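Participant: Compute the structure for the input listed below.
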Amino acid sequence: MPNPDGSPRYAPDAATLRRRLLPLLAARGPSGYEEEPVRAWVALAGEFADVHVDPLGSGHAVVNPGSTPRITLIGHIDEIGLSVSHIDDAGRLWAVSIGCWDAAILYGQHVVVLAENGRVPGVIGTAPPHLNDGDSSPKMADLWIDIGATSRADAQSVITVGDPVVFGASPVDLRNGRIAAPALDNRLGALAVLEAARAAAAASVTAEISVVASVREETSYHGAMGAVYATEPNFALAIDTTFASDIPEDGIEHKTGDHRLGSGPAIGRGAVTDEPMARSLRTLAKELGIPYTIEAYGDESGSDADAMAAVAAGIRCGVINIPIRHMHSSGEVADLADLASTIELATAFCLAGGTR
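Facilitator: Alright, predicted model coming up:
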């Protein structure tokens, strides 16, 4: 079945998506330090659209500027991380959180300090569990970063307080078209909005399509707020990630909904989303045979849409989430088929001119 405007459907293949995703994963940057991933995103978007970086640092690409309706797709490009807060006499680095962390997963992790003069590898350390008097759950204040330094002066020769820190793991291809990597939350969404705009441009979309790699989602939503204020959309769609339910925890679907790897995008419904938009997304998915689930929100969605909806006189917002396992860890896992389905649905929404 063709797209709503009669154009051929976009069918991204996994190899192409993986090739375009890898440079976004290689470019590291937690909230407030997104320059490198934004540069990588802008380079990809510049292949088919007019691009710029706004004052807050978010990357923008525009297709068919000046047309109506105006549709904005936003995928945040920041990731969680740490920030060096202190260097002690022994050369150990102490850090504070950027975004939401579970300290229990950090012990022993390889990390990279994004220092001003280059990347510095390190390992998260704490007292061994054998010496913890029965308390084996480390807290953030118990963790330090070991870069092999022998003194404060040695560490200060390469590290400055305020330098950001990210997981050091590299992407790994898993079976069945799945990939494991840090920062899939939300380089997946950032790539999805870009590829939807690429496909819409190829199909000669009649609406104005603005896509944004937004900054600071993990901490403040500032990037998305500034972006929709600037683009003044009639419809805005946030594309992010959500918790996959196919893990061995009884009853997780009662908390998060049933969103398994391979089940397609999760379309958000709830207090912060525009119900006609959610209905249109579901209708398009059914008509085009795109697999999907529904994710219900009692209050906030936990995405950029929470802030976007309240900008200016109010923005009609929808949410599409891609399920991932092990969120906010060094080994987030996603199915590239879900990424492809998300892109196809977002493209169809653009070609349909938004809500019907």
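
Participant: alpha carbons only for contacts and neighbour counts from here, please
Facilitator: OK.

Participant: Which helix in the chain has the most residues?
Facilitator: For the chain, the longest helix by residue count, based on DSSP state H, is helix 184-202.

Participant: which element follows that helix toward the C-terminus?
Facilitator: Remark: after helix 184-202, the chain's next helix or strand is strand 208-214, criterion DSSP states H and E.

Participant: For that next one, what is the distance to the chain centroid?
Facilitator: 14 Å (CA atoms, centre = their mean, to the nearest Å).

Participant: Could you do stretch 73-89 as well?
Facilitator: For stretch 73-89, the distance to the chain centre is 14 Å (CA atoms, centre = their mean).

Participant: Please identify the buried residues of it?
Facilitator: Under the neighbour-count criterion of 16 or more other CA atoms under 10 Å, stretch 73-89 has 73-84, 86-87 buried.

Participant: repeat for stretch 103-110
Facilitator: 106-107, 109-110.

Participant: for comparison, sequence B:
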Amino acid sequence: MKRRLFDHSELIELCEVPGVSGREERVREKISVMLGVEKSKLQTDKIGNLIFEKEGLANEKEVLLMAHMDEIGFYVSSLRSDGKLEVKNVGGIIEETLPGSFVQVFTKTGVVDGVIGAVPPHLKADGVAFEKVVDVGAKNRDELVELGIDVMDFVVFRKTFALLNNDYLAMRSLDDRFGCFTLIEVSRGVNPRSKVVFAWTVQEEVGLRGAKALASIYNPDLAIAIDSFACCSKQNAHIELGKGPVIRAFDNSSISNYEVAKFIVSLANKEGIPIQIGTTGGATDASVFVEKGVPMIALSVPVRYLHSQVEMINLNDLENLIKLLTKFLEVF
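Facilitator: From the prediction side, this is the model:
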């Protein structure tokens, strides 16, 4: 098996930490520990972004580098009299993947296992329809209260992972924990030319809220988002797992700076790092800085089955992204 520059078990551990939009505190704490720096060097702003500033050799410019901590999931919106939990989607849930899912409810006192059930074919003929509720085995509302469950508790899919054919990791919340992991790895080893602000952001999945808060404080020379690239569509048939990191040339919210993109492609070619260029939908944290007149670029790895319970990346792509970003920060 190939020896990589990073330990993928650390990425798995980071993905396992629950943290829907607005409840990223566990992820923030995990990242703080993984960084291995003095707590005094870390900042947490009022909305919950985690910030680590690293001085450069020249400090002529400032680069803001972002990845979001939050994941899709649910909030408990109601405790029903029949013991079921009504839930509200957080982020872009793929509704057709919900039936037959294992979930976990995070309460003030602990974790409660549950399921989102499915309608068996035996009952569909009788007109029984799927209902998006969480079943934790409670008979009534009183039992839900006894379990410590309350409105505004959050729910995530129960996490598991698979390492496929040595190179492919499939797991829930790779979006965007692979980006968070990239920032951790880069911050550990890079000697940047410019000052770099590493920011692990909150509430990206519900409107780039954390990045918008950062935009009220920082006015960098370049904003970079490390986020997912949904591959394997007709639009992006040329983008494949295993063929290198991806420059998101443009998406629904922004256009990556042409000169910076060209420079990154030239740098990748010089260093022998494979690189891909594609377009996609969605938005990234870096897009909010365009309105401030800040050039941006979005970097990623191809992700198969994005926003599902089995998101998949190629670990070689991730390694090459870490290499490329490190080289870029050393010369920009």
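
Participant: that older thread, a markdown table please, covering the buried residues of stretch 103-110 of the first structure and showing distance to residue 268 of the first structure and secondary structure.
Facilitator: Formatted as a markdown table, those follow (distance: CA to CA, whole Å; DSSP: H, G, I helix; E, B strand; the rest coil):
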| residue | distance to residue 268 of the first structure | secondary structure |
| --- | --- | --- |
| 106 | 31 | coil |
| 107 | 34 | coil |
| 109 | 33 | coil |
| 110 | 35 | strand |
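
Participant: want to throw those residues into TSV with distance to residue 158 of the first structure?
Facilitator: Output for those, formatted as TSV (distance: CA to CA, whole Å):
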residue	distance to residue 158 of the first structure
106	22
107	23
109	20
110	18
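
Participant: where's the counterpart of residue 199 of the second structure in the first structure relative to residue 187 of the first structure, distance?
Facilitator: Alignment note (TM-score structural alignment): residue 199 of the second structure maps to residue 212 of the first structure. Residue 212 of the first structure is 12 Å from residue 187 of the first structure, where distance means CA to CA, to the nearest Å.

Participant: So which of these two has more stuff around it?
Facilitator: residue 212 (35 against 26; other CA atoms under 10 Å).

Participant: What residues does the more buried one make contact with?
Facilitator: For residue 212 of the first structure, the contact set (CA atoms under 8 Å, 6 or more residues apart in numbering) comprises 58-61, 72-76, 190, 193-194, 227.

Participant: could you redo the last one with a cut-off of 7 Å?
Facilitator: By CA atoms under 7 Å, 6 or more residues apart in numbering, the contact list for residue 212 of the first structure reads 58-61, 73-75.

Participant: same check, this time on residue 296 of the second structure
Facilitator: Residues in contact with residue 296 of the second structure (CA under 7 Å, 6+ apart) are 222-224, 256-257, 286-287, 290.

Participant: again, but for residue 190 of the first structure
Facilitator: Applying CA under 7 Å, 6+ apart, the residues contacting residue 190 of the first structure are 75-77, 213.

Participant: now with 10 Å?
Facilitator: 21, 24, 37-38, 41, 59, 73-78, 184, 211-214, 238-240 (CA atoms under 10 Å, 6 or more residues apart in numbering).

Participant: One more: residue 145 of the second structure?
Facilitator: Counting by CA under 10 Å, 6+ apart, residue 145 of the second structure makes contact with 79, 83, 138.

Participant: With residue 245 of the first structure instead?
Facilitator: 251-261, 323-325.

Participant: how about the residue lying farthest from the centre of the first structure, secondary structure?
Facilitator: The outermost residue of the first structure relative to its centre, with distances by CA atoms, centre = their mean, is residue 133 at 38.8 Å. Look at residue 133 of the first structure: counting by DSSP: H, G, I helix; E, B strand; the rest coil, its state is coil.

Participant: Alignment lookup: residue 343 of the first structure to the second structure.
Facilitator: Match for residue 343 of the first structure (TM-score structural alignment): residue 322.

Participant: ok, now how distant is its match from residue 28 of the second structure?
Facilitator: 20 Å.

Participant: ok, now residue 15 of the second structure?
Facilitator: Residue 15 of the second structure is 12 Å from residue 28 of the second structure, by CA to CA.

Participant: Show me the common contact partners of the two, please.
Facilitator: By CA under 10 Å, 6+ apart, residue 15 of the second structure and residue 28 have these common neighbours: 69, 180.

Participant: the more surrounded of these two?
Facilitator: The neighbour count for residue 15 of the second structure versus residue 28, taken as other CA under 10 Å, is higher for residue 15 (26 against 23).
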